[in-house]
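In: got a predicted structure here, sequence first:
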Amino acid sequence: MTESRPIRQGPVVCVGETMAALSPDPPEPLAQARHLRLSVAGAESNVAMYLADHGVPVTWLSALGDDPLGARVRAAVAAAGVDVSHVRTEAGHPTGLLVKDPDPTGTRVHYYRTGSAATRLGPELLDREPVRSAALLHFTGITPALSPTCRELVTRALDTPAGQRPYAISFDVNHRAALWPQDGSAGRVLRELADRADIVFVGLDEAQNLWDTDLTVTGLRRLIPRPRLLVVKDGSRNATAFTEDDVHTVPALRTEVVEPVGAGDAFAAGFLAGLHREATVPQALRLGHITASSALQVTGDHGALPAPAAITRLLTLPEGEWEALGTGQRGAAPC
């Protein structure tokens, strides 16, 4: 592994809960809706599905209830080319559910995941396949908020010093305030976990809400100094990657936004796929933006990537031509 690309060739394992999701179709306030659309939603499986789209061998590791919603989730993630053979079924514990409530001022999400199958995940997963053979483990800050055993899983994975781990660990801060107690612990826990990872993703606005309203992109690197790669997403404007000895900033692509949900996961997957294929860090940032644009243009979490030839063309554009395309998203930001 090089200094700027802390991923060796090999499979990726994404660990975390995926839920069934209900949303009004067509989009309208939930109280007025006559029809609901059933889909699946999960940050880590989103990353896994986009990695599979990019040709990266990837496994999603989780638990589902012994129920029809669990079967629906398993089938949807598998259909994207992700290995789900290690997802376990927890009898007596349901598959988690979320319900979207669209509104002109934004979409509220109602979670029904207390006691779900995935809250039973624990650190014993680290001693088994597919983790032992992984080149990269991907976590988000959602998992440690789900239950004490889930927090122990993420904490134990990150407790081993980076140089002694058999795999790299990427960590998307992905703060979900509704999952955390209102005692300020989220900021402390998420910062401690992020600072032990090899690769970290965080939104600038997310960091300002968690840690300091006056935080800058550079200030974030001082706050989280240890990761070999820290990627800061500045809304619809750009993304900056701090390596151990350099800084790279790449503007986002201009994109018409249909729905921003899932774009942050798509960006992370694109960036990781770039590292996996040994792209430069600026090219990995470009691939993150390209993948995020795919998510922004659909109502679900998972949109189709451009054709491989189109991706290659975008990755090899001269810097000035990329910047001409990179005037941001029209609509909500993807972070």
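Out: Cool, got the structure.
In: hey, let's count contacts and neighbours off CA atoms from now on
Out: Will do.
In: where do the helices sit along this protein?
Out: Secondary structure of the chain (DSSP state H): helices at 43-53, 68-79, 148-159, 185-194, 204-210, 217-223, 263-276, 281-296, 308-315, 319-325.
In: contact partners of the second one?
Out: When contacts are defined by C-alpha atoms under 8 Å, 6 or more residues apart in numbering, helix 68-79 is touched by residues 18, 19, 20, 40, 45, 49, 64, 84, 94, 95.
In: look at stretch 136-152 and report the distance between its end residues.
Out: End-to-end distance of stretch 136-152: 19 Å, with C-alpha to C-alpha, to the nearest Å as the criterion.
In: and it, what's buried?
Out: Neighbour counts over stretch 136-152 (16 or more other C-alpha atoms under 10 Å) mark 136-147, 149-152 as buried.
In: strands - which of those land there?
Out: Among the buried residues of stretch 136-152, the members falling in strands (DSSP state E) are 136, 137, 138, 139, 140.
In: the third one: what's it in contact with?
Out: Just to be clear, that refers to residue 138. Residues in contact with residue 138, defined by C-alpha under 8 Å, 6+ apart, are 12, 13, 14, 15, 44, 169, 170, 171, 172.
In: for ChimeraX, what selects the buried ones among those?
Out: In ChimeraX, this line selects whichever of the contacts of residue 138 come out buried by 16+ other C-alpha under 10 Å:
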select :12,13,14,15,44,169,170,171,172
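In: got another one to weigh against that:
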Amino acid sequence: MTGAWRPAPGPVVCVGETMAALAPDPPRPLADAEQLRLSVAGAESNVAVYLADLGIPAVWLSALGDDPLGHRVRAAVAAAGVDVSHVRTDPHRPTGLLLKNPGRTGTRVHYYRSGSAASALGPGLLDGEPVRSATLLHLTGITPALSPSCRDLVARALAAPAAERPYAVSFDVNHRAALWPDGTAPTVLRALADRADIVFVGLDEARDLWGAGLTVTGLRELLPGPRILVVKDGARAATAVTAAGVCTVPALRTAVLEPVGAGDAFAAGFLTGLLRGETPARSLRLGHITAVSALQVTGDHGPLPGAAEIQRLLGLPAPDWARHRGGRADRGAARAWR
């Protein structure tokens, strides 16, 4: 992936809101639930956590309320090995909250994040550390939907031409329709994505945003700016489009307990491949391997295979990879797949 960006010493800095999350335990509609499980949820911190799992120095940059939920979020992300020392505590605004409502047709998510501490983030966040020392800045399309100041933050991060930025920028489109009630998402997200170095987008969300008939080729024409465009096609495959050509790698077949967090895990795996100088195919494989760990748990973060098993999977001949089925990981257990 020569020319995609300029690797330099420094961490990956992931910017965005992480909330406390409540979900029925065991999973059932909220109307029938007798107890709720408290966890944390945030796309950007998910990426940071999986990067840390894979041995990449990661920083989560955000703001939290000075409240018990904020303390819980900070402790949980820090316990995963992510640097949270630059997360600001806001004494006047609360930590965001989400509530999951499982049902027969899927899980609905209710957000309580208007006026949250993270919604007050702004472009000044980019002026000092840790951004100044970052090798890569990771952003998502969730942040610009939170408030005008958050939109300004993302716009400024992408304002300078790629060749003039001191760090590369990766951008996961991560369209959340509930956060964009004004209908501006297609225009805003396309403009932001087209200025990033590396873009992640699901084929289904791209079709929802920009046209039902979109293909990978059509997406590349729509987003000519990124040096690397990664298109995820659900459980089927993922494709990386670079100056060197197009590379598609089938997804690992696996039982799915819950899909939440899998896209973040995939992004972390792929970015890890980039940082290590891997080929597009091996970077996509690492993305798939990491995504499976999220698919097999009810939370956003699941255990990765051991390092030796990851290397074995990365080295499989293509026909063997296509036939491989990811083993189910025990909840909370960090054992290698078989």
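Out: Noted; the coordinates are in hand. Keep in mind it's a predicted model, so treat the numbers as computed, not measured.
In: any idea what the TM-score is?
Out: Once superposed, the chains reach a TM-score of 0.96 (TM-score structural alignment, normalised by the length of structure 1), with 327 aligned residues with a C-alpha RMSD of 1.3 Å.
In: of the contacts of helix 68-79 of structure 1 - the most surrounded one?
Out: Counting neighbours by other C-alpha atoms under 10 Å, residue 45 comes out on top of these with 33 neighbours.
In: counterpart of it in structure 2?
Out: Using TM-score structural alignment, the partner of residue 45 of structure 1 in structure 2 is residue 45.
In: coming back round to it: quick one: which of the helices of structure 1 is nearest residue 35 of structure 1?
Out: helix 68-79 (17.7 Å; C-alpha to C-alpha).
In: circling back: widest-spaced pair of the buried residues of stretch 136-152 of structure 1?
Out: The most widely separated members of those are 136 and 147, with 23.2 Å between them, by C-alpha to C-alpha.
In: let's have the ones in strands among the buried residues of stretch 136-152 of structure 1 in a markdown table, adding distance to residue 308 of structure 1.
Out: Listed next are these as a markdown table, based on distance: C-alpha to C-alpha, whole Å:
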| residue | distance to residue 308 of structure 1 |
| --- | --- |
| 136 | 24 |
| 137 | 26 |
| 138 | 25 |
| 139 | 27 |
| 140 | 28 |
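In: looking at the residues you listed, which is nearest residue 244 of structure 1?
Out: Nearest to residue 244 of structure 1 among those: residue 136, at 18.9 Å, using C-alpha to C-alpha.
In: trace that closest one over to structure 2, please.
Out: When structure 2 is aligned by TM-score structural alignment, residue 136 of structure 1 is paired with residue 136.
In: if I look at its match, how far off is residue 283 of structure 2?
Out: Separation of residue 136 of structure 2 from residue 283 of structure 2 (C-alpha to C-alpha): 16 Å.
In: what of residue 146 of structure 2?
Out: 31 Å.
In: okay, now residue 254 of structure 1: neighbour count?
Out: Counted with other C-alpha under 10 Å, residues neighbouring residue 254 of structure 1 total 18.
In: wait, it touches residue 323, no?
Out: No - look at residue 254 of structure 1 against residue 323 with C-alpha atoms under 8 Å: they stay out of range, at 9.9 Å.
In: any common contacting residues for those two?
Out: When C-alpha under 8 Å, 6+ apart defines a contact, no residue borders residue 254 of structure 1 and residue 323 alike.
In: now for the contacts of helix 68-79 of structure 1: which two are most distant?
Out: Among the contacts of helix 68-79 of structure 1, 49 and 94 lie farthest apart (C-alpha to C-alpha), at 22.8 Å.
In: list the contacts for the nearest residue to residue 168 of structure 1 once chain neighbours are set aside?
Out: Spatially, and ignoring its direct neighbours in sequence, residue 168 of structure 1 is nearest to residue 136 (4.7 Å; C-alpha to C-alpha, 6 or more residues apart in numbering). By C-alpha under 8 Å, 6+ apart, the residues touching residue 136 of structure 1 are 7, 8, 10, 11, 12, 13, 167, 168, 169, 170.
In: make it 10 Å
Out: By C-alpha atoms under 10 Å, 6 or more residues apart in numbering, the contact list for residue 136 of structure 1 reads 6-14, 58, 166-170, 198-199, 272, 276.
In: please apply the same query to residue 217 of structure 1.
Out: When contacts are counted by C-alpha under 10 Å, 6+ apart, residue 217 of structure 1 touches 203-205, 207-208, 231-234, 239-242.
In: one more: residue 19 of structure 2?
Out: 39-43, 45, 64, 69-70, 72-74, 94-98, 111-113, 116, 118.
In: same question for residue 313 of structure 2.
Out: Going by C-alpha under 10 Å, 6+ apart, residue 313 of structure 2 touches 282, 285, 286, 289, 305, 307, 320, 321, 324, 326.
In: now residue 169 of structure 1: closest residue in space, sequence neighbours ignored.
Out: Nearest one to residue 169 of structure 1, counting by C-alpha to C-alpha, 6+ apart, is residue 137 at 4.8 Å.
In: many thanks, I have nothing further to ask.
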